[in-house]
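1. here is a sequence with its predicted model. Questions after.
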Amino acid sequence: MPPKNARVAILNALKSLEDSNFREFCDELATAEGDPRIWPSEVEKKSRTEVLKVLLSRCSSGAVDRAITTLRDIGCNDEAEELAAEAGADRSQPAPRRDTSRSPLPAKPSLSRDDSSPTPRNDPKELLSSVRPDFADNVSEAVLDQLLDRLLRKKLLNEGEMESAKQKGRAEKARYVVDTVLGKGPEAASFLIKEYCELDPCSELCDKLKL
């Protein structure tokens, strides 16, 4: 598993891509004959966080290398350079192309832009509010639906709010859930944080949300 700064660097690189470039990145991951092979079903219609998990689980310490190579293959050279710099990779050596033997690029400790700003830790409402944009960008539809079910069972959402949420797209639904829970008070916010981290414990967002 790469060090945390490398994982954050890959996620930052994926977030910097336009949606069309992100989809091209996923397509290239699935069509390139790299080692290890990544299959289309693993990245098709997945969020940036989910694609990050695939890279980490399949490529382990070579995840940064694979991400840089793929970015260059789709013409996103600036993003590839930024990833190499943020992950501590040697920019003087180009990332190897597909079908060649390669070793993982070295990483050195560094502060990511996400780690440089403090996050409120004592107030669950402030903490949840501070990650609202990231939550909307990264939470998957499956996790979101499970959160809705748990909030309903806990009576932190009523049937009307549940129905309203179901009629929204994924990102809008995520923002609606956060806003609704924030209106219910700190206990509701704390419950949502706990349940999210239980459902998606490996996400970078969960690291931020731990009280």
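-> Right, received. Where do you want to start? Residues are numbered from 1 along each chain as shown.

2. please count neighbours and contacts with C-alpha atoms only from this point.
-> Fine.

3. need the contact list for the spatially most central residue of the chain.
-> By C-alpha atoms, centre = their mean, the chain has its centre lying nearest to residue 49, at 2.4 Å. Counting by C-alpha atoms under 8 Å, 6 or more residues apart in numbering, residue 49 touches 11, 138, 139, 203, 204.

4. quick one: what helix or strand has it in it?
-> Residue 49 belongs to helix 48-59 when assigned by DSSP states H and E.

5. and here's the other structure:
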Amino acid sequence: MEALQRIRSDFVQRVSSAVIKGLLDDLLAQGVFSTEEKATVTQANRITQDQARCVIDTVIGKGEESSGIMIDCLLRRDRHLCRQLVLIASDAMDQK
């Protein structure tokens, strides 16, 4: 949760629409989001930055476990963004 709070502003500015859509699919599949929550993010927020705010704020509100799941999903979806956000330290992580 602290990690997501720390990166919130940069995440909102940098994340792409495609990554948001993928994260929503992942978070739904992992049981973090309901179908209704996923629909709310996409239907009530047409701008990518607003969708990003909604996703990260909702996940932060759900606690540590949900935050960890989102970070894991984000690592799989966009390692480059994770490096920019300093969620991973270096390319050494790619070798694991």
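-> Here it is on my side, so go on. Quantities reported herein were computed from a predicted structural model and do not represent experimental measurements.

6. residue in the second structure matching the residue nearest to the centre of the first structure?
-> Residue pairing (TM-score structural alignment): residue 49 of the first structure is not matched to any residue of the second structure.

7. helices along the second structure, start to end?
-> Assigned helices in the second structure, in chain order: 2-14, 17-29, 35-44, 48-61, 64-77, 79-84 (criterion: DSSP state H).

8. residue 161 of the first structure and residue 187 of the first structure: what is the separation?
-> Residue 161 of the first structure is 18 Å from residue 187 of the first structure, where distance means C-alpha to C-alpha, to the nearest Å.

9. how about residue 197 of the first structure?
-> Residue 197 of the first structure sits at a distance of 16 Å from residue 187 of the first structure (criterion: C-alpha to C-alpha).

10. packed most tightly, which of the helices of the second structure would that be?
-> helix 48-61 (a mean of 20; mean count of other C-alpha atoms under 10 Å).

11. for it, name the packing helices and strands.
-> helix 2-14, helix 17-29, helix 35-44, helix 64-77 (3 or more C-alpha pairs under 8 Å, 6 or more residues apart in numbering; DSSP states H and E).

12. straight-line length of stretch 160-172 of the first structure, end to end?
-> Terminal-residue distance, stretch 160-172 of the first structure (C-alpha to C-alpha): 16 Å.

13. quick one: what's aligned to residue 140 of the first structure in the second structure?
-> By TM-score structural alignment, residue 140 of the first structure lines up with residue 16 in the second structure.

14. could you check how many residues crowd around that match?
-> Using other C-alpha atoms under 10 Å, residue 16 of the second structure is surrounded by 16 other residues.

15. for it, which non-adjacent residue is spatially closest?
-> Excluding the flanking residues, the one nearest residue 16 of the second structure by C-alpha to C-alpha, 6 or more residues apart in numbering is residue 48, at 7.1 Å.

16. any idea what that neighbour aligns with in the first structure?
-> Counting by TM-score structural alignment, the partner of residue 48 of the second structure is residue 170.

17. right, and its match touches residue 143 too?
-> No. Using C-alpha atoms under 8 Å as the test, residue 170 of the first structure is too far from residue 143 to be in contact (10.5 Å).

18. check the contacts of residue 49 of the first structure and tell me the two furthest apart.
-> Farthest pair in these (C-alpha to C-alpha) is 11 and 139. Separation: 13.4 Å.

19. ok so, going back, of the helices and strands packed on helix 48-61 of the second structure, give the one that comes closest to residue 55 of the second structure.
-> For residue 55 of the second structure, the closest of those is helix 35-44, at 6.9 Å, according to C-alpha to C-alpha.
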